[in-house]
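S.K.: Need a 3D model of the following:
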Amino acid sequence: MASGKQDKAKGAANQAAGKLKEAAGKATGSGKTEAKGKAQQVKGGMQKGKGDAKESHKKQR
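M.R.: From the prediction side, this is the model:
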């Protein structure tokens, strides 16, 4: 199981990759690539949230 810091890092990476993919989709006029980029950003946000929750829970112990 990944630690909170690992989840946060993976989430940030997914968000960054999603932004690039979305921009590439806009630049090429590919709605499909743009949508995939937006979805990847959402996934990254959820991963970061999971990491934050793990870290918060760890601090409360």
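S.K.: make it CA atoms for all contacts and neighbour counts henceforth
M.R.: OK.
S.K.: for the residue nearest the centre of the chain, what are its contacts?
M.R.: In the chain, the centroid-proximal residue (Cα atoms, centre = their mean) is Gly44; its distance is 1.1 Å. Counting by Cα atoms under 8 Å, 6 or more residues apart in numbering, Gly44 touches 10-15.
S.K.: Taking these together, which two end up most distant?
M.R.: Spanning the widest gap among the contacts of Gly44 are Lys10 and Gln15, at 8.6 Å by Cα to Cα.
S.K.: So for those two, which sits in the more crowded spot?
M.R.: Between Lys10 and Gln15, counted using other Cα atoms under 10 Å, Gln15 has the larger neighbour count: 24 against 19.
S.K.: Before we compare anything, build this one as well:
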Amino acid sequence: MSKSKAKAKQVKGKMKEAAGKAMDDQGMRAEGRAEQAHGQMQEAASKVADRARRSGR
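M.R.: Predicted coordinates:
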């Protein structure tokens, strides 16, 4: 997954968390936080893959 898609997932999660907070919906807030974390992991994996490609491994 590209870094831009991972960032988009993080933003979507942030919006979902904010909506859950506004509606006092703990489940939606938790989903938003989980989506943000998933996006962060995907972004980190993409960075590692980029570094590996650049180093020729």
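S.K.: Superpose the two chains and report the TM-score.
M.R.: The TM-score (TM-score structural alignment, normalised by the length of the second structure) is 0.93; 56 aligned residues with a Cα RMSD of 0.8 Å.
S.K.: Find me the equivalent region of the longest helix seen in the first structure in the second structure.
M.R.: Taking DSSP state H as the criterion, the first structure has its longest helix at helix 31-60. Aligning helix 31-60 of the first structure against the second structure (TM-score structural alignment) gives residues 26-55.
S.K.: Now that stretch on the first structure. Mean distance?
M.R.: With mean Cα distance after the TM-score superposition for the first structure, stretch 26-55 of the second structure departs from the first structure by a mean of 0.3 Å once superposed.
S.K.: and if you look at stretch 9-21 of the second structure?
M.R.: Stretch 9-21 of the second structure sits 0.2 Å off on average (mean Cα distance after the TM-score superposition for the first structure).
S.K.: And that stretch, what's buried?
M.R.: 9-18, 20 (16 or more other Cα atoms under 10 Å).
S.K.: With respect to Ala30 of the second structure, which of these is nearest?
M.R.: Glu17 (7.0 Å).
S.K.: Now the counterpart of the closest one in the first structure: which helix or strand?
M.R.: Counting by TM-score structural alignment, Glu17 of the second structure corresponds to Glu22 in the first structure. Secondary structure assignment for Glu22 of the first structure, by DSSP states H and E: helix 4-28.
S.K.: could you say what helices and strands that helix packs with?
M.R.: The helices and strands touching helix 4-28 of the first structure, judged by 3 or more Cα pairs under 8 Å, 6 or more residues apart in numbering; DSSP states H and E, are helix 31-60.
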